[in-house]
Each structure stands twice: as structure tokens, then as C-alpha cells.
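**Student:** Okay, here's the prediction I keep looking at, along with the sequence it came from:
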Amino acid sequence: MRKKLPILIVTLVFSVIILLSTHIFLNTRLNLYWTKELTEKQKIEDFEYMYNILKDNYAHFYEVKKMYGYDWLAYKEQFTEKVKKTKNNLEFYYALNEILSKFHDGHTYVLSPGHYRNLLGPWGFKPYEDMLKESESSYKMWEKIFKNAHREGELENYYSLMKPKENVTTDVIEPGKIAYLKVHSFLLDYHNEGEEYKREREMIYDFLRSIKDYPYLVIDISDNGAFL
């Protein structure tokens, strides 16, 4: 009996260690993807981090002020109040993108989970792959948040979320003289073997053939944004 007691104690201790280790491991793994709501303090810290990065690195404050009369840096307090008013993580995400939209710069925004997935997948942004992968656990969380708010197709297919239904607009401003062609987005439908791209390409070719003798063609890409 005396010999068996130490063995029993060792076995129990070992079992407790395994159970505790498993509990800690599972909780650590789950917390990576837990959609916990950010606190007001965390949101403000995130916003201020973004604000300071832009303040020190963004190159077009002068152009934004000159073109739109908007001194973005001067609105920090108002931006902070907007962030404070957000009720959940999703509202916080949209508030940040609304703040960034004041630049009128389609290349300055917070990536959505669908866009993030495309950058790591079909678009293959190799120079930024390591940087993007560092955010993978965070985007697992954001993916869950978006799935609760959007249709599954919108999350899985960034193309369908971002690209307008009528992407190409053609018009004749002055018959025989001035034609107009607008392309809203250059985003390609990789997910669908480029079927939509092929259709739009033929539409553009047909239009160009129809106005081949016009001396003037206005090509409008003014609404084209980031990777669109």
C-alpha cells in the first residue's frame, strides 16, 4: 500500500498538470478568435495609433487641404468623439473608414476581412505577405464580426461587395465629335474565371469601334479606388 501511494499521487499530479495545460492552451487559442467587444479606451488607442502613423507618414495633407479645404489633422477631437460614440466593433470599423474617407483617397482605408483574404490569396501580394500574416489572428475575429452583419457571399467574395453592378458607362456627348467612356472599377473577377471582365471588355471594344472616327474621347476613371 505504501509503495502504491506515491505512484497514485504522481499520477494525480501529472493529470492535474495536463488538465491545466489543456485548459490554458484552449483558452489562449480561443481568445485569438474571440469576438470580444473593444472597450472605449482600446478604440481610442487604436484610433490615436492610426492618427499618429498618418501624421508622420501621409504625404498628401497639403493636397487634401488645397483641393477640398479640409485640414484633416485639425479634426482629431471630432474624430475621437466619433470613435467614442460607436456602440460595437463593427461601428468602430465603419467610423475609422469614414474618418479616412475625408482624404478622398481610395488607397487609404481599413481592410475588410474579405479584402484581406484576397490580398493573401488570388491577388498574391508577396512583398506584403509576411506583414499581412502577422494580422491573421485579428482578422479571424473580424471575419466573425462581419459574418454576423453581412450575407455570406459578401464576405467570401470581395468582388461582389466592392464592384458596382454597372461598371462600364458609355455615352455620346456630341454626335460625330465627342464620346464618353467611364470605368468605375478595374477589379477583376478572379473567382469567376474573369467572365464579367470578358463581358465588359467586349462592351468597351464594341463602343470604341462605334466611335472610331470621333476626334475626342473622354475616359473617366475618377471613381476608381484602391485595387479597384
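**Tutor:** Ah, there it is. Residues are numbered from 1 along each chain as shown.
**Student:** Going by C-alpha atoms from here, please, whenever you check contacts or count neighbours.
**Tutor:** Will do.
**Student:** out of everything not next to it in sequence, what's closest to Thr80?
**Tutor:** Ile44 (6.7 Å; Cα to Cα, 6 or more residues apart in numbering).
**Student:** give me the number of residues near Phe47?
**Tutor:** Counted by other Cα atoms under 10 Å, the residues lying close to Phe47 total 20.
**Student:** I'd assumed Asn97 was in contact with it.
**Tutor:** No: using Cα atoms under 8 Å, Phe47 is not in contact with Asn97, being 10.9 Å away.
**Student:** Any buried residues in the helix or strand harbouring Lys41, and which?
**Tutor:** Lys41 is part of helix 40-57 when elements are defined by DSSP states H and E. Judged by neighbour count using 16 or more other Cα atoms under 10 Å, the buried positions of helix 40-57 are Glu40, Lys43, Ile44, Phe47, Tyr51.
**Student:** A further structure is provided below for comparison with the first:
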Amino acid sequence: MSNNYPYLEVNKRMHGIDWLANKEDYLNKVKGTETDQEFLNTIDEILRDINNGHTHILDRDYVKRLRKAYYYSTKDLPANWRVLLFETLNSELVKNCYNLVLNWRNNWWGRYWP
């Protein structure tokens, strides 16, 4: 996080939250969770301390809706940010993480069809 997120010092100055200094507190909160829902709520709470509206934990249904929306909004477009987002959402890592078993396949020009 300290190597890849450039706004930690800004967050510290603007909001008084030293995210890296809170690491042990965050770890203890996560270790104290007993259910998947508690874990997700705790991670969400920790991420809110970053004060970045683009940083979220996405649930499975939301990821499925995003994949569908970006598939249909990108199928006739050249490579752009929507295509990159769709390809990320359709990656094996994301599909495995969210337990998405879909019948998506590559067609002859490398795009995906349901």
C-alpha cells in the first residue's frame, strides 16, 4: 500500500488518518471477525479510512451486473477504458474470486459473448 497508493500522506493531512500507522489496529479488527459478513463489513470500514470514493469491496451480484453492463456497452467499441474494465471483470482471477461460472467464450476477433 505504501508503495502503490500515493495519497496516504494527503489523507493524513486532510483527514487526520495515518492509515499505515493503523495497520495493527486494522489487523486486529480483521482477526476478530467471525463470519464472512463481519469480515466484509470490517474491510469496508478499513477502506473508508482511505477516504477514496473509488475504493470498495464489491459483492458478487454487483460484479455480475457490472460485467453485463460493460459487456453490452463495449461489444462494438475499440479498446478504451470500458473495454479494459470489462476484460478485468471477465478475468479468471475475478471469476474465481466471485465464484462466477459463466459460459462466456472468445469469438473470432477476441471479444467475449455471453
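**Tutor:** It's in. No experiment lies behind these values; they were computed from the predicted model shown.
**Student:** Got a TM-score for the two of them?
**Tutor:** After superposition, the two chains reach a TM-score of 0.68 (TM-score structural alignment, normalised by the length of structure 2), with 88 aligned residues with a Cα RMSD of 1.7 Å.
**Student:** which residues of structure 1 fall in strands?
**Tutor:** Here structure 1 has its strands, by DSSP state E, at 168-174, 178-183, 216-220.
**Student:** Are there helices or strands packed against the shortest one, and which ones?
**Tutor:** What that stands for is strand 216-220 of structure 1. strand 178-183 (3 or more Cα pairs under 8 Å, 6 or more residues apart in numbering; DSSP states H and E).
**Student:** ok, now how distant is Ile14 of structure 1 from Ile145 of structure 1?
**Tutor:** Careful, residue 14 of structure 1 is Phe; it's not Ile. 39 Å (Cα to Cα, to the nearest Å).
**Student:** pretty sure Lys12 of structure 2 is touching Asp18, no?
**Tutor:** Yes: in terms of Cα under 8 Å, Lys12 of structure 2 counts as a neighbour of Asp18; the distance is 5.1 Å.
**Student:** what residue lies at the spatial centre of structure 1?
**Tutor:** Leu111 (1.9 Å; Cα atoms, centre = their mean).
**Student:** Identify the residue of structure 2 aligned to it.
**Tutor:** Aligned counterpart of Leu111 of structure 1 in structure 2: Leu58 (TM-score structural alignment).
**Student:** The aligned partner of Lys126 of structure 1 in structure 2: neighbour count?
**Tutor:** By TM-score structural alignment, Lys126 of structure 1 lines up with Val83 in structure 2. Here the number of neighbours of Val83 of structure 2 (other Cα under 10 Å) works out to 19.
**Student:** Tell me who's in contact with the spatially closest residue to Val83 of structure 2 that is not a sequence neighbour.
**Tutor:** Spatial nearest neighbour of Val83 of structure 2, chain neighbours left out: Thr74 (5.7 Å); criterion: Cα to Cα, 6+ apart. Thr74 of structure 2 sits next to Arg82, Val83, Phe86 when contact means Cα atoms under 8 Å, 6 or more residues apart in numbering.
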